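A.B. asks: Okay, here's the prediction I keep looking at, along with the sequence it came from:
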Amino acid sequence: MTELADRPRATMRVRQPGETVVRVGPVSGRVRWRQLAVPLVAAIVVVLLGAVGLGRGDFPIGVGDVLRTLAGLGEQSQEFIVLELRAPRIVVGALVGIAFGLAGALFQTFARNPLASPDILGITQGASVGAVAAIVLGGTSGAAGLLGGLGVPLAAMLGALAFGALLFVLAWRRGVDGYRLVLVGIALWAVAAALTDWLLTRAEVFDAAAAYVWITGSLNARTWDQAVPLALALAVLVPLALAASRALGVLQFGDDTARGLGVRLSLAQAAVVLVAVALTASAVAAAGPISYVALVVPQIAVRLTGGSRPPLVASGLLGAALVVGADLLTRTVLPEALPVGILTALVGAPYLLWLLVRGRRRSTL
């Protein structure tokens, strides 16, 4: 009995299935291998999909030629195809998937609701309002043209930030309740959709066609001009999102519990929403509102890892795998190249219906 009492308390805890206690000197901790394995496998899948995407397309290039091109030893034509046409598209797709996956995980954990995603909360639709306004009202010779190609992405980012601010302000009642956040978001989505439709009715034929392509979400013709700013934005926002994970772990137990544990509720909620909105705005500005990635991916991640809330790192990497894989399918498998947003919508829309049906069944029990 005395030996048992003298042991460190950490060694007396009951291990959960799939957990291992790791000790390094006086420091010990628990490792859940599924939470490590899922992000690792997702990262490997993203790399493999990117490697396949560099060689596949209208002009197939062998693996050896791709490697030589990446090393700077390829032919000039292959360098142009790999480094200027395909690599930026893949990089933008991966970064956009990371941003959407992280934003969805932040919103769903914060609201404690699997429906809470930028698509449902009206943020991506708000970005569409800004982008369509820039295309329709600015045109090729107006505001969008004067900004040297930055008009549409900048307008999309401003639209997403504006609707994100409206969402937070309208949902605030001595704190932000997850149920109220979703209701306000759905209302904002309807308003933004109506504004987008009204702008499209005022557009010329060519401007309307360009706007429809953009609001569908596409990686077509993406260059390093979109990849570099998005990478810089994520270099700032991803650490902020990971830093907010501790506050999220407390917020999911409710406002009263968070206050009791010393969390500054208003500041923590505002920080989480701001980071999630900024991630969404950055992704939409780079590739348009690619639908349902932020809705589906966090729920896939939480089921694969077996945790109690969507894991941030796994959600981001699975989002990258989904976007890059969907874009690869549209370019190489389907008979006609489609915007990647159409394929992700085909995956996400049935999942949304399943969520609604499941919620209705639970409410009737």
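C.D. replies: Looks like it came in fine. Numbers count the residues shown, from 1 in each chain.
A.B. asks: make it CA atoms for all contacts and neighbour counts henceforth
C.D. replies: Fine.
A.B. asks: Count the residues that sit near Ala345.
C.D. replies: For Ala345, the count of nearby residues is 18 (other Cα atoms under 10 Å).
A.B. asks: now do the one 3 residues further on
C.D. replies: When counting by other Cα under 10 Å, one arrives at 19 neighbours for Gly348.
A.B. asks: okay, now the one to match up with it:
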Amino acid sequence: MVLIVIAFVAILLGLFALDIAVGEFNIPLSRVLDVLGGGGTRAQRFVVLESRLPRALTAVVVGAALGLAGAVAQSILHNPLASPDMLGITAGASVGAVAVIVGGGGAVTGVVASLGVPLAALTGGLLTAVLIYVLAWGRGASGDAGVMGFRLVLIGIGLNALLLAVVTWLIARASLMDASLAQQWVTGSLNAADWSTLVPAAIGLGLALAVAAGSARTLAALRLGTDTVRVLGVRMQTQQAILLGAACAATALAVATVGPLAFIGLAAPQIARRLLRTPGEPVIGSALVGAIAVLGADLISRTVFPIDVPVGVVTAACGGPFLLYLLVRANRKATL
């Protein structure tokens, strides 16, 4: 397991270096290291320090945040489909951002673009999480009140479809220019990544890491089921709310930074679990796989296609088949 984690780190560092070095203006890796050390020409310093380095760091932070959030949600709810994008958190953030974009007109190029859109996305994602949690509250077969995991997933999937319809309606009624800006944001892109936009995602990742690290034993207990949790004396509903809240906050802040990136939170924990062969979704492994996935998607979007394709298109194209694989695999288990 340790060797696989080391391999994850090595792959991440390799992709990080390539993401900085490769592009319309290729820079040798030796020159990249020279620039990071304070050398290089003015043009090289601009490309590396002002354009590609913040973009690569944003990809790492956003991918890690989404992967970690997905691992927490799937571990607590015991469902491989319990990812932030499937539960509606990402769609809720999209509704908030698109509402500001189509309602702000030309103002989205100024203060609203730098503050209003991320703040609206964060607010939309968190409000959606609270709504899902409230609607999922009920009484189980034992008569105890609390959030039912399976019910939360179903409500999240239904609310996700509803919110995506709202996004489509907002874009359809907007002017051509506003609709174009909104559609670009909804697709998910790292094109606008800079040092200022990196901060929200870093805060979300730090929050989720702190909560997950402080609740590592509790998270392990929650993976074992309700009866085992009660025997161990864990306050299940309280711990669920704290962990899910941190996961939702990390997701909302990540989406507020770059827009929705489909399937990262869904696929990263499952890939990490299979490669590391752990009984549950590993938090750190999922974060590393998520960072690798977004970095790899960014590299593909900028080098493979003749035009600069939004990174969200690449993650959706790769994540769709993986979702079908999970559904087929779950169906086969159910019929055995």
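C.D. replies: Nice, thanks for sending it over. None of these values were measured; they are calculated from a predicted model.
A.B. asks: And the helices in the stretch 201-336 of the second structure, which stretches?
C.D. replies: Ranges of helices within the stretch 201-336 of the second structure are 216-222, 226-232, 236-258, 264-276, 283-303, 311-335, based on DSSP state H, counting those that start in this stretch.
A.B. asks: matching residues in the first structure for the last one?
C.D. replies: Aligned by TM-score structural alignment, helix 311-335 of the second structure corresponds to residues 340-364 of the first structure.
A.B. asks: mean shift of the matching stretch relative to the second structure?
C.D. replies: Mean deviation of stretch 340-364 of the first structure from its aligned counterpart in the second structure after superposition (mean Cα distance after the TM-score superposition for the first structure): 1.7 Å.
A.B. asks: Now do the same contact list for the aligned partner of Asp177 of the first structure in the second structure.
C.D. replies: In the second structure, the residue matched to Asp177 of the first structure (TM-score structural alignment) is Met148. Met148 of the second structure is in contact with 136-140, counting by Cα atoms under 8 Å, 6 or more residues apart in numbering.
A.B. asks: hmm, 10 Å instead?
C.D. replies: Taking Cα atoms under 10 Å, 6 or more residues apart in numbering, we find Met148 of the second structure in contact with 77, 133, 135-140, 237.
A.B. asks: try Ser215 of the second structure
C.D. replies: With contact taken as Cα under 10 Å, 6+ apart, Ser215 of the second structure is in contact with 209, 221, 239, 242-243.
A.B. asks: What is the nearest of these to Val231 of the second structure?
C.D. replies: Among the contacts of Ser215 of the second structure, Ala221 lies closest to Val231 of the second structure (Cα to Cα), at 10.0 Å.
A.B. asks: count of neighbours near that closest one?
C.D. replies: Residue neighbour count, defined by other Cα under 10 Å, stands at 21 for Ala221 of the second structure.
A.B. asks: Check the alignment and tell me where it lands in the first structure.
C.D. replies: Following TM-score structural alignment, the counterpart assigned to Ala221 of the second structure within the first structure is Val250.
A.B. asks: The nearest residue to that match once chain neighbours are set aside: what's it in contact with?
C.D. replies: Among residues not flanking Val250 of the first structure along the chain, Ala258 sits closest, at 5.6 Å (Cα to Cα, 6 or more residues apart in numbering). Taking Cα under 10 Å, 6+ apart as the criterion, Ala258 of the first structure is in contact with 247-252, 264-265, 268.
A.B. asks: what secondary structure does Asn220 of the first structure sit in?
C.D. replies: Under DSSP: H, G, I helix; E, B strand; the rest coil, Asn220 of the first structure falls in the coil class.
A.B. asks: In the second structure, what residue corresponds to it?
C.D. replies: For Asn220 of the first structure, the aligned residue in the second structure is Asn191 (criterion: TM-score structural alignment).
A.B. asks: go on, Val302 of the first structure?
C.D. replies: Alignment note (TM-score structural alignment): Val302 of the first structure maps to Arg273 of the second structure.
A.B. asks: Equivalent analysis for Val132 of the first structure, please.
C.D. replies: Counting by TM-score structural alignment, Val132 of the first structure lines up with Val98 in the second structure.
A.B. asks: My reading is that Thr20 of the first structure lies in a helix. Confirm?
C.D. replies: No. Per three-state DSSP, Thr20 of the first structure lies outside any helix segment and is strand.
A.B. asks: thinking again about what came up before, doesn't the match of Val132 of the first structure lie inside a helix?
C.D. replies: Yes. Residue state for Val98 of the second structure (three-state DSSP) corresponds to a helix.
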